[in-house]
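J.: fold the following for me, if possible:
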Amino acid sequence: MKSSVRPSASDAAAKGAKRGTTSAARKVAPETAKDAPPRRKRLTRAELAGESREKIFEAAAAVVGEHGYADASISKITEKAGIAQGTFYLYFASRQALFDELLPHIGQDMITYIGHAIHNANNVYEVEEKGFRAFFAYLQQSPGFFQILNQAETWSPKAHARHLKLLTQHYVASLKRSVDRGEVKAFDEKELEVMAYVFMGARSYLYMRYLKGAKSGAKLPQWVVNAYMKLVRDGFR
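T.: You can find the predicted model right below:
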């Protein structure tokens, strides 16, 4: 004799839910929060624009550094950046517009690199030696920078002037801190820009003489560093 007791609506729903869950579990294995792949943060329109501009700058630095400004076509730059040529014009009106921003943009990378190198220096002599070494280390890891710098004077005088102004401002500010600490006594504040240009010029010409075109991994001879520091020590007294 069949039972006259019928399952309640709640019991039936529970059984159905259980069957549905079991069925679904057979089809798709549950994914825990630990197993789930990390989701990349969705970039804003401004962040995407900044990312694209940076890709163009990086590609332009690589192309100009290897081929020079004359052969750095928009097609080569966009191919290197992995973007369409039409995208280029969303950020730069022309190739020259890019050139007019290129050197100051990548020049800031060099300034930041040297700034990190001298961060823990204890006095003006350590600042100069660490900054001197960092300059050559940067050019060794970014060999195209020197060509971008040298050719900019012809291909983009505005960019060249802006870069030199920015570089000199940082150098003079560093020298002024040494003056304020009483470490540099031989020069007035108005003469610090002269010293900045003297030292920057020395670095560039020493690079051309001892490292430009050298084999990969070549280092500036220690005696060259010593000679430079003799000039610094005698000059600052």
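J.: rest of the way, CA atoms for contacts and neighbours
T.: OK.
J.: check the gap between the residue positioned nearest the centre of the chain and residue 205 for me.
T.: Closest residue to the average C-alpha location of the chain: residue 109 at 4.6 Å, with CA atoms, centre = their mean. From residue 109 over to residue 205 the distance is 21 Å, taken as CA to CA, to the nearest Å.
J.: cool, and residue 111?
T.: Between residue 111 and residue 205 the computed distance is 18 Å (CA to CA).
J.: among those two, which residue is more densely surrounded?
T.: For residue 111 and residue 205, the more surrounded residue by other CA atoms under 10 Å is residue 111, and the numbers stand at 19 against 12.
J.: pull the contacting residues for the more buried one.
T.: If you count contacts by CA atoms under 8 Å, 6 or more residues apart in numbering, residue 111 has them with residue 167.
J.: chain center to the helix or strand harbouring it, what's the gap?
T.: For residue 111, the enclosing helix or strand under DSSP states H and E is helix 95-117. A distance of 8 Å separates the centroid of the chain from that of helix 95-117, by CA atoms, centre = their mean, to the nearest Å.
J.: can you list the buried residues in that helix?
T.: For helix 95-117, the neighbour count (16 or more other CA atoms under 10 Å) marks 95, 98-107, 110-111, 113-115, 117 as buried.
J.: residue 174: neighbour count?
T.: 17.
J.: in which helix or strand would I find it?
T.: Under the criterion of DSSP H and E, residue 174 resides in helix 157-180.
J.: helices or strands up against that helix?
T.: helix 95-117, helix 144-155, helix 192-210 (3 or more CA pairs under 8 Å, 6 or more residues apart in numbering; DSSP states H and E).
J.: repeat that for 10 Å
T.: Judged by 3 or more CA pairs under 10 Å, 6 or more residues apart in numbering; DSSP states H and E, the packing partners of helix 157-180 are helix 95-117, helix 124-141, helix 144-155, helix 192-210.
J.: ok and the last one relative to helix 157-180, angle-wise?
T.: Taking axes from the mean of the first three to the mean of the last three CA atoms, to 10 degrees, one finds that helix 192-210 is oriented at 110 degrees with respect to helix 157-180.
J.: run the chain-centre distance for helix 192-210.
T.: The chain centroid and the centroid of helix 192-210 are separated by 23 Å under CA atoms, centre = their mean.
J.: another one to check against the first:
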Amino acid sequence: MRQRIVESTARIIGERGYAEASVARIVDDVGISQGTFYRYFETRQDLFDIVLPTYAERMLTFIQEHVDAESTGIEREMQRMKAFLDFVADHPWFARIVDEANVQAPAGNDAYFDRVVNGYVRTLQRAVDRGEIVGYDPEDLEGIALALLAARSYYAKVYLSSMGHVGKSRDAVLKGYRAFVERALFMPPCR
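T.: Here you go, the predicted structure:
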């Protein structure tokens, strides 16, 4: 039941925003009473603060399942991006949850960014350790992770906004992302 409430809330937030995700709307969507809702969550805010971290874990698991463990360098990064776009296509409301969370669910937003950014930094560090990324200091990796996450987020919005309208949007997004990331990370620095 708890999971059903979280899933319903995620869809409602994605379609209408956090402000319109009232307990009444959520329980109506799930088909439960408000009393049942409050057995699982003390407040609506408690629910809001777990929605984004819950879907962050789902997203990260999905990406991990769609990346070949043997791939390296730019090919590995492109597999991650493709999996991210596939996740976003399956959960088109995810971008709105992320966008509004910093104001409407700050604790959930902090947990999301802590998990996602730190995970990406570890991923980049492994690429550095394997010699796939060179020319960056370890303290640069958090800034790089943030830049790549911001690029992914924006690419996802463009991709979602053109779904059903522009058949080649996915290819264009992936081509642009590859050109950017390949030059920024996976080419040796000029001397």
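J.: so what corresponds to residue 169 of structure 1 in structure 2?
T.: The criterion is TM-score structural alignment: under it, residue 169 of structure 1 has residue 118 as its aligned partner in structure 2.
J.: I misspoke; the intended subject was residue 224 of structure 1.
T.: With TM-score structural alignment as the criterion, residue 224 of structure 1 pairs with residue 173.
J.: can you tell me the closest non-neighbouring residue to its match?
T.: Nearest-residue entry for residue 173 of structure 2: residue 155, 6.2 Å, with adjacent residues in sequence omitted and distances by CA to CA, 6 or more residues apart in numbering.
J.: that neighbour pairs with which position in structure 1?
T.: Looks like residue 155 of structure 2 aligns to residue 206 there (TM-score structural alignment).
J.: I'd say its match and residue 220 touch.
T.: Yes: because the distance of 9.0 Å satisfies CA atoms under 10 Å, residue 206 of structure 1 is recorded as touching residue 220.
J.: joint contacts of these two?
T.: Both residue 206 of structure 1 and residue 220 are in contact with residue 136, where contact means CA atoms under 10 Å, 6 or more residues apart in numbering.
J.: skip the chain neighbours and tell me the closest residue to residue 89 of structure 2.
T.: With sequence-adjacent residues excluded and distances taken as CA to CA, 6+ apart, residue 89 of structure 2 is closest to residue 160, at 6.9 Å.
J.: list the buried ones in stretch 124-138 of structure 2?
T.: By 16+ other CA under 10 Å, the buried positions in stretch 124-138 of structure 2 come out as 124, 125, 127, 128, 132, 133.
J.: among those, which one lies nearest to residue 21 of structure 2?
T.: Out of these, the one with the shortest distance to residue 21 of structure 2 is residue 124. That distance is 36.4 Å, counting by CA to CA.
J.: residue 156 of structure 2 versus that closest one, what's the distance?
T.: Shown here: residue 124 of structure 2 relative to residue 156 of structure 2, a distance of 21 Å by CA to CA.
J.: re the thing from before, the residue nearest to the centre of structure 1 contacts residue 138, correct?
T.: Yes: taking CA under 10 Å as the definition, residue 109 of structure 1 is a contact partner of residue 138 at 9.3 Å.
J.: before we move on, the earlier item: may I see the buried residues of the helix holding residue 174 of structure 1?
T.: Going through helix 157-180 of structure 1 with 16+ other CA under 10 Å, the ones that come out buried are 158-160, 162-164, 167-168, 171-172, 174-176, 178-179.
J.: relative to helix 95-117, how tilted is it?
T.: If you take the same axes, to 10 degrees, helix 157-180 of structure 1 sits at 20 degrees to helix 95-117.
J.: now helix 157-180 of structure 1 against helix 144-155, angle please.
T.: Interaxial angle, helix 157-180 of structure 1 versus helix 144-155 (the same axes, to 10 degrees): 120 degrees.
J.: after superposing, tell me the mean distance of helix 157-180 of structure 1 to structure 2.
T.: Relative to the matching residues in structure 2, helix 157-180 of structure 1 has an average distance of 1.1 Å after the fit, by mean CA distance after the TM-score superposition for structure 1.
J.: now that helix, how far from the centre of its chain.
T.: 19 Å.
J.: between it and helix 124-141, how many degrees?
T.: Using the same axes, to 10 degrees: helix 157-180 of structure 1 against helix 124-141 is 150 degrees.
J.: picking up where we left off before, other SSEs contacting the helix or strand the match of residue 224 of structure 1 falls within?
T.: With elements taken from DSSP H and E, the one containing residue 173 of structure 2 is helix 169-185. If contacts are counted by 3+ CA pairs under 10 Å, 6+ apart, helix 169-185 of structure 2 sits against helix 73-90, helix 106-129, helix 141-162.
J.: redo those as TSV? Include distance to residue 21 of structure 2.
T.: Conversion of these to TSV gives the following (distance: least, CA to CA, whole Å):
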stretch	distance to residue 21 of structure 2
helix 73-90	21
helix 106-129	16
helix 141-162	22
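J.: so for residue 23 of structure 2, which of the ones you listed sits nearest?
T.: Shortest distance between residue 23 of structure 2 and these, using CA to CA, is found for helix 106-129: 17.8 Å.
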